[in-house]
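Novice: predicted structure and sequence below. I'll ask about it afterward.
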Amino acid sequence: MKRILLSVLGLWAGAAGAHEVMPTIGDLTVTEGAAQIELRLNAEAFIAGIDLDGLEDTNTTDRSDVYDALRALPPEDLAERMAPTADTMAEAIRLESGGTAVPLAVTGFAPGEIGNPTFARESTLSLRADLSNSTAPLVLHWPDGYGTLVLRQLGLETGYTGIIEGGDMSDSILPTGQTPKSGFAVFAEYIPVGFDHILPKGLDHILFVLGLFFLSTRLGPLLWQVTAFTAAHTVTLALGALGIVTIPGSIVEPIIAASIVYVAVENIFSPRMHAWRPLVVFGFGLLHGLGFASVLSEFGLPQGQFIPALLGFNVGVELGQLTVIAMAFLAVGLWFGRKSWYRPAIAVPASAVIALVGAYWFVERVI
């Protein structure tokens, strides 16, 4: 019991004041004589000098106080503070054209508005490089400490899409478009993107899945719930990614928190699965799918390989969820699941902690 309670409490401690690090999204456009890059980023983290490589929460750094102070700045003040950092970034990011470095210049910065302080504010930094040969292949070097960059080449059906970590560089980017990847290659490329959204970044989805796990030690109830949840979020993930169904995050995120509270509270008061539980889980799964779709929209889907990318992302999500269940089973279910004291000593206290975390998130996201 102690191990699982400490694990869940650890999740709460890390997420209660969650300042989740979002990847930088880079949109590259190559025109006659120039390359333009629009970076959608967490400007405060770069101004504060935070090392974003492998970082999940800015609260865990020694620069968190500086970061939090920057988050409270009005947009115009943030823009003023960003000016020297923008110039530094333009020098640090190396763009090569035909093997020769071309200087990047800052052409604009659009600070984001102050919103929910628990979520990163998105700002846009615009860079431009003059090209002597607009047909020469490009390579982008992303500096150490800058975290994850999702780089997308716009304006082409077969434009480059890649995920670049700090200290790495892109593959060769052809201004006229890339050689199309096979469907299987795209499918495999998006599996880790979906997995990463569950482990380690999807704390709310992790707690929801744990809530399903702690209902009963029997395999049947767990399979019914996981099947209902998977079927539901698969549908809305596809509809959301296609843009057919869109619901603002201000609505989806609080309801996701409420879903965590519901499954955890029912675990406390019911030792078995009622007939309505899979239906309720299905309903909540529809909303979780829209949450997944919003993440996938940040990374973008290749226009010519939409279906393989969507399937790969969904498989990654499923693998992440199954990993959470397997870890919970190995931690407590395997050793204590058949004990008479398992429910009162482990399942109920763990569910109570999960419910408290979900309730905190609900209030935080509504207010």
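Specialist: Happy to help now that I have it.
Novice: please count neighbours and contacts with C-alpha atoms only from this point.
Specialist: Noted.
Novice: what about the strands in the chain?
Specialist: 24-31, 34-41, 94-97, 100-102, 105-110, 123-130, 138-141, 149-153, 161-164 (DSSP state E).
Novice: those into CSV, with extra columns for mean neighbour count?
Specialist: As requested, those are exported to CSV (neighbours: other Cα atoms under 10 Å):
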stretch, mean neighbour count
strand 24-31, 21
strand 34-41, 21
strand 94-97, 21
strand 100-102, 15
strand 105-110, 17
strand 123-130, 20
strand 138-141, 20
strand 149-153, 22
strand 161-164, 20
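Novice: turn these into a markdown table, including distance to Gly337.
Specialist: Below are those laid out as a markdown table (distance: least, Cα to Cα, whole Å):
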| stretch | distance to Gly337 |
| --- | --- |
| strand 24-31 | 43 |
| strand 34-41 | 45 |
| strand 94-97 | 55 |
| strand 100-102 | 60 |
| strand 105-110 | 54 |
| strand 123-130 | 48 |
| strand 138-141 | 50 |
| strand 149-153 | 42 |
| strand 161-164 | 41 |
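Novice: list the residues that contact the residue nearest the centre of the chain.
Specialist: Note on the chain: the residue nearest the mean C-alpha position is His197, at 4.8 Å, using Cα atoms, centre = their mean. By Cα atoms under 8 Å, 6 or more residues apart in numbering, the contact set of His197 is 295, 317.
Novice: quote the end-to-end distance of stretch 324-343.
Specialist: Distance across stretch 324-343, first residue to last, is 19 Å (Cα to Cα, to the nearest Å).
Novice: show me what stretch 269-279 is in contact with.
Specialist: Contacts for stretch 269-279 (Cα under 8 Å, 6+ apart): 215-216, 221, 224-225, 228-229.
Novice: try 6 Å
Specialist: Residues from elsewhere that reach stretch 269-279 (Cα atoms under 6 Å, 6 or more residues apart in numbering): 225, 228.
Novice: do the same with stretch 148-160
Specialist: 23-29, 161-165, 177-178.
Novice: dump those residues to TSV, plus distance to Thr88.
Specialist: As requested, the contacts of stretch 148-160 are arranged in TSV below (distance: Cα to Cα, whole Å):
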residue	distance to Thr88
Pro23	19
Thr24	16
Ile25	18
Gly26	17
Asp27	19
Leu28	19
Thr29	22
Thr161	25
Gly162	24
Ile163	22
Ile164	19
Glu165	19
Gly177	30
Gln178	30
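Novice: of all those residues, which comes closest to Glu266?
Specialist: Using Cα to Cα, Pro23 is the member of the contacts of stretch 148-160 that lies nearest Glu266, at 35.6 Å.
Novice: burial of that closest one, as a residue count?
Specialist: For Pro23, the count of nearby residues is 20 (other Cα atoms under 10 Å).
Novice: name the nearest residue to it, sequence neighbours excluded.
Specialist: Spatially, and ignoring its direct neighbours in sequence, Pro23 is nearest to Thr148 (5.0 Å; Cα to Cα, 6 or more residues apart in numbering).
Novice: any idea how far that neighbour is from Trp142?
Specialist: Counting by Cα to Cα, the separation of Thr148 from Trp142 is 9 Å.
Novice: for comparison:
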Amino acid sequence: MAIILRSAIRVMLLAVLSIAGPRTVVAHEVQPAISDVTVGAERIVIEITAALEPIIAGVDQSEVSDTDASPQASRNDELRALPPAALAAEFEAAWAGLASGITLRSGDMPLAPEIVDIEVPDIGDVAFRRDSAVTIAADLPSGDDPVIFGWDAALGDLIVRQHGEGAGYDAYLTSGALTEPMPRTGVATQTLGQVVLRYVVSGFDHIIPKGLDHILFVLGLFFYSLNWRPLLWQISAFTVAHTVTLALATLGIVQPTMWIVEALIALSIVWVAVENIWSGGRDRIGWGRVAVVFGFGLLHGMGFASVLSEFGLGSHFVASLVSFNVGVEIGQLTVIAVAFLLLGLPFGEKPWYRRRVALPGSLLIATIAAYWVLNRIGLAGDLPYLT
């Protein structure tokens, strides 16, 4: 517990010191790439912001949530230590193979994108990912056929933002999905139904399978007590809290430093799990536990908004925000339902349930999350990332 408390103090101090500081990306986590697309009458230009190292190294970003969990982790780390010019040269050398994983076509005609510019930041702390900017472009054939863009699932998730006159088109592409046809004049249109479905799926996806930290937090709430009242109070407080900060962070009213938020989220999981060990198993819940869960829900809402703040919510802001939150809630309730069916229903009435199920489960959650705290504030050294 002493090292956890020291880590918590360090995180809190860093949070205070970095409120006005630049955003720092979590150490080794896989994040979606962001692409800004401009479609003209004769040419398409795509500006991509992404970590180039895992792309060059061949990390399958659809299979891992952290580059340290990839067989190509050592190669990825070598690339992180390269100066800007050397990394840019590595990307150019790998471009022929990488371009084959990019889908770019006008109508039925495939396009051949070429590199226009590469901007790589200077070497910083190699324990943290660095995002570079790559501009690619392709000439369009005559006519007015719209353009479709996307890339292979192995290159990771892709946020697409089309620029042009009228309402903006945004897409969050997973599993190798492609954009809607983007016209050469104006921008692609989206129906309300398409927006709702896309954001519900995206919200669910951020819990299952990608939100392991959020899954463990919800399981921590589940292990507190099988009585429906404590669980209802906790889920309600958590839902209200993360809804508030999800909206505030997405609107840009709150702009947290994300690696600190991620570290505090891990710390919140430790807290909830440890509290289960010391005071769980009750049929009633105190306001203190509800307040703590509410406070931690505020943090998790900022975590949910880390993608939406870059993604943008387009012209259907309210529908997008509500739909994403609905997807998150469906994911959380799915976790609770599965836990109840596998553990609560068959074993919940057993006199040994708390001793053999709830306590060991809480201890395992606390151990994993404590490691995450250390990993996310750079104290885990060369230990492997635990997924």
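Specialist: On my side now, so go ahead. All figures in this text were calculated on a predicted structure; none of them were measured in a lab.
Novice: any shared contact partners between Thr148 and Trp142 of structure 1?
Specialist: Counting by Cα under 6 Å, 6+ apart, Thr148 of structure 1 and Trp142 have no contacts in common.
Novice: how about the helices in the stretch 1-150 of structure 1?
Specialist: For the stretch 1-150 of structure 1, applying DSSP state H, counting those that start in this stretch gives helices covering 2-15, 43-47, 64-71, 75-92.
Novice: which one of these lies closest to Thr236 of structure 1?
Specialist: Of all the helices of the stretch 1-150 of structure 1, helix 2-15 sits nearest to Thr236 of structure 1, with 25.5 Å by Cα to Cα.
Novice: and that closest one, which residues are buried?
Specialist: 4-5, 8-9, 11-12, 14-15 (16 or more other Cα atoms under 10 Å).
Novice: check the offset of that helix from the chain's centre.
Specialist: Remark: helix 2-15 of structure 1 is offset 20 Å from the chain centroid, using Cα atoms, centre = their mean, to the nearest Å.
Novice: which residues does that helix contact?
Specialist: Ala350.
Novice: let's have the helices of the stretch 1-150 of structure 1 in TSV, adding distance to Trp361 of structure 1.
Specialist: Below are these laid out as TSV (distance: least, Cα to Cα, whole Å):
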stretch	distance to Trp361 of structure 1
helix 2-15	9
helix 43-47	23
helix 64-71	19
helix 75-92	26
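Novice: can you tell me which of the ones you listed comes nearest to Thr107 of structure 1?
Specialist: Among the helices of the stretch 1-150 of structure 1, the nearest to Thr107 of structure 1 by Cα to Cα is helix 75-92 (9.8 Å).
Novice: what comes into contact with that closest one?
Specialist: With contacts defined as Cα under 6 Å, 6+ apart, helix 75-92 of structure 1 is touched by 47, 104-105, 111, 113.
Novice: if we go to 8 Å?
Specialist: Counting by Cα under 8 Å, 6+ apart, helix 75-92 of structure 1 makes contact with 43-44, 46-47, 70, 103-106, 109-114, 125, 127, 143, all of which sit outside it.
Novice: mean per-residue distance, it to structure 2?
Specialist: Helix 75-92 of structure 1: mean distance to aligned residues in structure 2 after superposition is 3.0 Å, counting by mean Cα distance after the TM-score superposition for structure 1.
Novice: buried stuff in that helix?
Specialist: Residues of helix 75-92 of structure 1 classed as buried: 75, 78-79, 81-82, 85-86, 89-90, 92 (neighbour count, 16+ other Cα under 10 Å).
Novice: taking these together, which two end up most distant?
Specialist: The distance between the two most remote of these (Cα to Cα) is 24.3 Å, for Pro75 and Ala92.
Novice: list the contacts for the counterpart of Glu47 of structure 2 in structure 1?
Specialist: Aligned counterpart of Glu47 of structure 2 in structure 1: Glu38 (TM-score structural alignment). Shown in contact with Glu38 of structure 1 (Cα under 8 Å, 6+ apart): 25-28, 124-127.
Novice: which one of the residues you listed sits closest to Met169 of structure 1?
Specialist: For the contacts of Glu38 of structure 1, the minimum distance to Met169 of structure 1 (Cα to Cα) is 13.2 Å, reached by Gly26.
Novice: so the closest one makes contact with Leu39?
Specialist: Yes - with contact defined as Cα atoms under 8 Å, Gly26 of structure 1 counts as touching Leu39 (4.5 Å).
Novice: residue in structure 2 paired with His197 of structure 1?
Specialist: With TM-score structural alignment as the criterion, the equivalent of His197 of structure 1 in structure 2 is His206.
Novice: so stretch 241-252 of structure 2 matches what in structure 1?
Specialist: Going by TM-score structural alignment: stretch 241-252 of structure 2 matches residues 232-243.
Novice: now tell me what touches that stretch from outside.
Specialist: Defining contact as Cα under 8 Å, 6+ apart, one finds that stretch 232-243 of structure 1 is touched by 245-246, 282-294, 296-297, 310, 314.
Novice: nearest to Val209 of structure 1 among the contacts of Glu38 of structure 1?
Specialist: Val209 of structure 1 has its nearest neighbour among the contacts of Glu38 of structure 1 in Ile25, at 28.8 Å by Cα to Cα.
Novice: burial count for the nearest residue to Tyr224 of structure 2 once chain neighbours are set aside?
Specialist: Leaving aside its chain neighbours, Tyr224 of structure 2 sits nearest to Gly280 (4.7 Å; criterion: Cα to Cα, 6+ apart). The number of residues packed near Gly280 of structure 2 is 22, by other Cα under 10 Å.
Novice: now swap in the one 10 residues further on and tell me
Specialist: Val290 of structure 2 is surrounded by 19 other residues when neighbours are defined as other Cα under 10 Å.
Novice: could you check how far it is from Ile215 of structure 2?
Specialist: Distance of Val290 of structure 2 to Ile215 of structure 2, computed by Cα to Cα: 18 Å.
Novice: do the same with Leu321 of structure 2
Specialist: Taking Cα to Cα, one finds Leu321 of structure 2 at 21 Å from Ile215 of structure 2.
Novice: name the nearest residue to the aligned partner of Ala112 of structure 2 in structure 1, sequence neighbours excluded.
Specialist: Here Ala112 of structure 2 is matched to Pro103 in structure 1, going by TM-score structural alignment. Closest residue in space to Pro103 of structure 1, ignoring its immediate chain neighbours: Ala129 at 5.9 Å, by Cα to Cα, 6+ apart.
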